[in-house]
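A.B. asks: need a 3D model of the following:
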Amino acid sequence: MSETSRDALRERALKLDAADPLAPQRELFALDDGVYLDGNSLGALPLHVPDRVRDVLTRQWGELRIRSWDESGWWTAPERIGDRIAPLVGAAAGQIVVGDSTSVNIFKAVVAGSRLADRPDGGPSVHDGGPSVHDGGPSARDGGRDEILVDATTFPTDGYIAASAARLTGRRIVPVDPAEVRAALGPRTAVVLLNHVDYRSGRLHDLPGLTADVHAAGAIAVWDLCHSAGALPVALDEHQVDLAVGCTYKYLNGGPGSPAYLYVAQRHQAAFDSPLPGWNSHADPFGMTPDYTPADGSVRGRVGTPDIVSMLTLDAALDVWDGVSVAAVRAKSLALTDFFLECVEAYVPPGRVSSVTPAAHAERGSQVALRCADAEPVMRRLIERGVVGDLRRPDVLRFGFTPLYVGFADAERAARVLAEVLADVPGENPAA
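C.D. replies: Down below sits the predicted model:
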């Protein structure tokens, strides 16, 4: 590629950054002079968070101590922070509770979803005024809805948890490629667990269409939002999703191991039967009674004592979303990934990498995955040169584009350094 063409791409990147309405958000994060493209694994630290956490440790815990459960709002933090996440995933208040890990919340959702499908009265309605979840048909106990469909390409933990939930509820797991879900649905389907965005390829699945199909089959739809929340519109309420889970340490920047969240649609809350009925979800948690009576609303998703330090770290991190439109984030995400792919095509010799991320905007999340025969040494050298992505063995380079702090100059530089690294790596087998 000529130097003139390289200069043209660099100049374009600078112009795009200058016109970017989200560019000021970058100043809110702790970043170095490298290019950080791994926010789809761990989001960058918002600069104000350490001071907020210091207050939690020194004043709320150090001075107020036990009083902070009331005076600092610790007790209601899971629902209050859930309400802050709600607009980012298109949910009204009162439907999201924060706490536990993604894996634990998947377990709650899949088992509770199975129990909803088992309800002899058909459970609460999937659509307001429409048919019920189950339409009063047979349950798993009499050979009816005895299947849990799970994304065969899913992050492994989702599959492990779903398999355990199937054993617990007397069902069998049916692994299905997301493209084959519609054909696999039927009268035996109880629950369908799907990823909104594939963690390897960055493929965005059709949440509205697939949710409608699951409902038409009389089943419960459970969505994993780990790679979509904070990167693109989700619209849980609009598309009448039943249950959803997600982590907060990726695009929501909550910090390593920050607590996950569980969404329970309002119409299902009265019947939501958690497989982990801890004291925190009791209607009278301090009554310490031997019998369990579930609380009303999203509180039912709680289990034990909340992890307050991590939870309030997340609460502080969510401040970077104040005044930010998810639609603007999505527009920039698509523009960034388009531009990066254009730069890769311009800079990288033919045959060394190939994109496994869909070109179509309707099918793309906020990452670009490139197949590369020498992925491990290539990513190692990229990181050494300040371009931080990650890889999925054996041959996928992943680059996550977090619109709040990644710019177009970052995208151009990453593609340019990738080409330079590939020139130094022999590459015995070109990408397929």
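
A.B. asks: when you work out contacts or count neighbours from here on, use the C-alpha atoms and nothing else.
C.D. replies: Will do.

A.B. asks: buried stuff in the longest strand anywhere in the chain?
C.D. replies: Ranked by residue count and defined by DSSP state E, the top strand of the chain is strand 189-195. By neighbour count with 16 or more other C-alpha atoms under 10 Å, strand 189-195 contains the buried residues Thr189, Ala190, Val191, Val192, Leu193, Leu194, Asn195.

A.B. asks: excluding sequence neighbours, find me the nearest residue to Arg330.
C.D. replies: Leu232 (4.9 Å; C-alpha to C-alpha, 6 or more residues apart in numbering).

A.B. asks: another sequence for comparison is provided below:
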Amino acid sequence: MTTLDEVRGWDAADPLGAFRARFRLPEGVIYLDGNSLGALPHATAARMRDAIEREWGDALVRSWNDAGWVEAPARVGAKIARLIGAEADEVIVANSTTVDLFKLAIAAAGLRDGAIVAERDNFPTDSYVGSAAAALIGRAFRAVPAGESARALTADVAVAILTHVDYRTAVRHDMAALNGAARASDTKIVWDLSHSVGAVPLDLHRDGVELAVGCGYKYLNGGPGAPAFLYVARHLQSRIASPIAGWWSHAAPFDFAADYRAAPGIARFAAGTPPMLGLLALESGVDLMLEADPHMLWAKSIRLYDLFAERLAQRCPDLAIVSPADAGRRGSHISIAHPNALAIVRALTARGVIGDFRTPDIARFGLTPLYLSFTDIWNAVETLADVMDRAEWRDPRFSQGGVVT
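C.D. replies: Okay, here's the model as predicted:
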């Protein structure tokens, strides 16, 4: 059985431990919701002040050239490419995850006739987009359970939208195996990497990924509503077209030509003027992530999970973990099912342990190795045990009202 002294020793020897000081983390708070909104890096606050006061305030419009704003979507995309096993010219930052997903779903459907498929039980935006895209272009739409994704990749399916890591349970798809099945049926998979990037090892080339989108404000610590990124394998870029023809994706945007001509390469998947402040905040988060060894990050994530699971079994044996015990089959969060999960999460939040709730009965705790300590996990489970022992979740303050985000 692991002891608190051992846990403190792990923290003292943690090769990633120094990263914690580079984030603004409120005193008395254990933050286990970085898979919903990443913590604020100190460097981001400084970068924002410079962007607002000097680049925007002093240089004004000149900063599009002088400060490199024009190049930022491709520049930040190239940095993200290093995190996901892609080439620099295969990733661009553009729009929100939802808009990027729509663009790639429509673009992939243009390659051949066939239905659009999405997972029924995963993050609902993916199926919302899939259904709307199918209706727009006159295709059939099918929502399938996540566990039946492989069987759904039939010859009459043109596009499948799949989430790599389940947002509720942390169950992770076998990306390479599903891509192999998709190739056999000539189906294009658009992968949603929102709960993967910056959290679990990714190598899109190795695993045969052709199309993907990902979120900037979770493990990449890009800030609330940070712009998303999209990935298109180089061999597909000239074969598919974005359904949103904006001036920023034109081959010569500053010619202001009357007729649209798509830019070559990944730039054709941009659209309108990029949101520069959000993009520069995202770049700060990505730069920080690039300093960390990804193998160390994943190794620490596994140890954080194992400690949480061990302590939970000892202190709260009646609580059921619904995330896979096998690290190769999960992402970087741990989820517990309980009929009163919402009230439990609220009671924990009142005690300074911030996780989140997902319907219908999931208490979810993000494991972010850059800034979480092993002692954080120990103390979080101790607090959870006390909340359960005292039945604090029965307090009407926590059992009534709206949901928590």
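
A.B. asks: residue in structure 2 paired with the residue nearest to Arg330 of structure 1?
C.D. replies: Counting by TM-score structural alignment, Leu232 of structure 1 lines up with Val200 in structure 2.

A.B. asks: burial check on that match, number of neighbours?
C.D. replies: Residues near Val200 of structure 2, counting by other C-alpha atoms under 10 Å, number 26.

A.B. asks: hmm, back to that, wait, isn't the residue nearest to Arg330 of structure 1 in contact with Gly365?
C.D. replies: Yes: the criterion here is C-alpha atoms under 8 Å, and Leu232 of structure 1 meets it with Gly365 at 7.4 Å.

A.B. asks: the aligned partner of Glu384 of structure 1 in structure 2 and Leu384 of structure 2, how far apart?
C.D. replies: Counting by TM-score structural alignment, Glu384 of structure 1 lines up with Ala350 in structure 2. Ala350 of structure 2 sits 11 Å away from Leu384 of structure 2, going by C-alpha to C-alpha, to the nearest Å.

A.B. asks: of these two, which one has the most company?
C.D. replies: Leu384 (21 against 12).

A.B. asks: now the more buried one, what's its secondary structure?
C.D. replies: Secondary structure for Leu384 of structure 2, judged by DSSP: H, G, I helix; E, B strand; the rest coil, is helix.

A.B. asks: residue in structure 1 matching it?
C.D. replies: Under the alignment by TM-score structural alignment, Leu384 of structure 2 pairs with Leu418 in structure 1.

A.B. asks: circling back: out of the buried residues of strand 189-195 of structure 1, which comes closest to Val89 of structure 1?
C.D. replies: Nearest to Val89 of structure 1, judged by C-alpha to C-alpha, of these is Asn195 at 14.3 Å.

A.B. asks: what residues are up against the closest one?
C.D. replies: Neighbouring residues of Asn195 of structure 1 by C-alpha atoms under 8 Å, 6 or more residues apart in numbering: Asp151, Thr154, His205, Trp223, Asp224, Leu225, Cys226.

A.B. asks: for the fifth one, grab the count of nearby residues.
C.D. replies: It refers to Asp224 of structure 1. For Asp224 of structure 1, the neighbour count with other C-alpha under 10 Å is 25.

A.B. asks: please tell me how far it sits from Asn105 of structure 1.
C.D. replies: Going from Asp224 of structure 1 to Asn105 of structure 1 by C-alpha to C-alpha gives 10 Å.

A.B. asks: got any residues that touch both of these two?
C.D. replies: In contact with both Asp224 of structure 1 and Asn105: Val245, using C-alpha under 8 Å, 6+ apart.

A.B. asks: picking up where we left off before, what sits against the closest residue to the match of Leu384 of structure 2 other than its chain neighbours?
C.D. replies: Leaving aside its chain neighbours, Leu418 of structure 1 sits nearest to Leu382 (6.7 Å; criterion: C-alpha to C-alpha, 6+ apart). Contacts for Leu382 of structure 1 (C-alpha under 8 Å, 6+ apart) come out as Val388, Gly389, Val417, Leu418, Val421.

A.B. asks: any idea which helix is longest in structure 2?
C.D. replies: The helix spanning the most residues in structure 2, taking DSSP state H as the definition, is helix 294-315.

A.B. asks: tell me the secondary structure of the most centrally placed residue in structure 2, please.
C.D. replies: In structure 2, the residue lying closest to the centroid (C-alpha atoms, centre = their mean) is Ser194, at 2.3 Å. Per three-state DSSP, the secondary structure class of Ser194 of structure 2 is coil.

A.B. asks: now do the same contact list for it.
C.D. replies: Applying C-alpha under 8 Å, 6+ apart, one finds that Ser194 of structure 2 lies in contact with Thr163, Val165, Val213, Gly214, Cys215, Gly216, Lys218.

A.B. asks: that one and Arg364 of structure 2, how far apart?
C.D. replies: 16 Å.

A.B. asks: against structure 2, where does stretch 307-321 of structure 1 fall?
C.D. replies: Using TM-score structural alignment, stretch 307-321 of structure 1 lines up with residues 275-289 of structure 2.

A.B. asks: residues contacting that stretch, please?
C.D. replies: Stretch 275-289 of structure 2 has contacts (C-alpha under 8 Å, 6+ apart) with 41, 43-44, 47-48, 51-52, 69, 72-73, 76, 79-80, 93, 198, 216-217, 220-223, 225-227.

A.B. asks: quick one: the strands in the stretch 201-350 of structure 1?
C.D. replies: 220-224, 243-246, 261-264 (DSSP state E, counting those that start in this stretch).

A.B. asks: let's have these in JSON lines, adding distance to Pro277 of structure 1.
C.D. replies: Output for the strands of the stretch 201-350 of structure 1, formatted as JSON lines (distance: least, C-alpha to C-alpha, whole Å):
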{"stretch": "strand 220-224", "distance to Pro277 of structure 1": "20"}
{"stretch": "strand 243-246", "distance to Pro277 of structure 1": "17"}
{"stretch": "strand 261-264", "distance to Pro277 of structure 1": "14"}
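
A.B. asks: right, and the match of Leu232 of structure 1 touches His333 too?
C.D. replies: No: between Val200 of structure 2 and His333 there is no contact under C-alpha under 8 Å: 10.3 Å.

A.B. asks: Asp284 of structure 1 is nearest to which of the strands of the stretch 201-350 of structure 1?
C.D. replies: Per C-alpha to C-alpha, nearest to Asp284 of structure 1 of the strands of the stretch 201-350 of structure 1: strand 261-264, 20.7 Å.

A.B. asks: by how much does the closest one deviate from structure 2 on average?
C.D. replies: For strand 261-264 of structure 1, the mean deviation from structure 2 after alignment is 0.6 Å (mean C-alpha distance after the TM-score superposition for structure 1).
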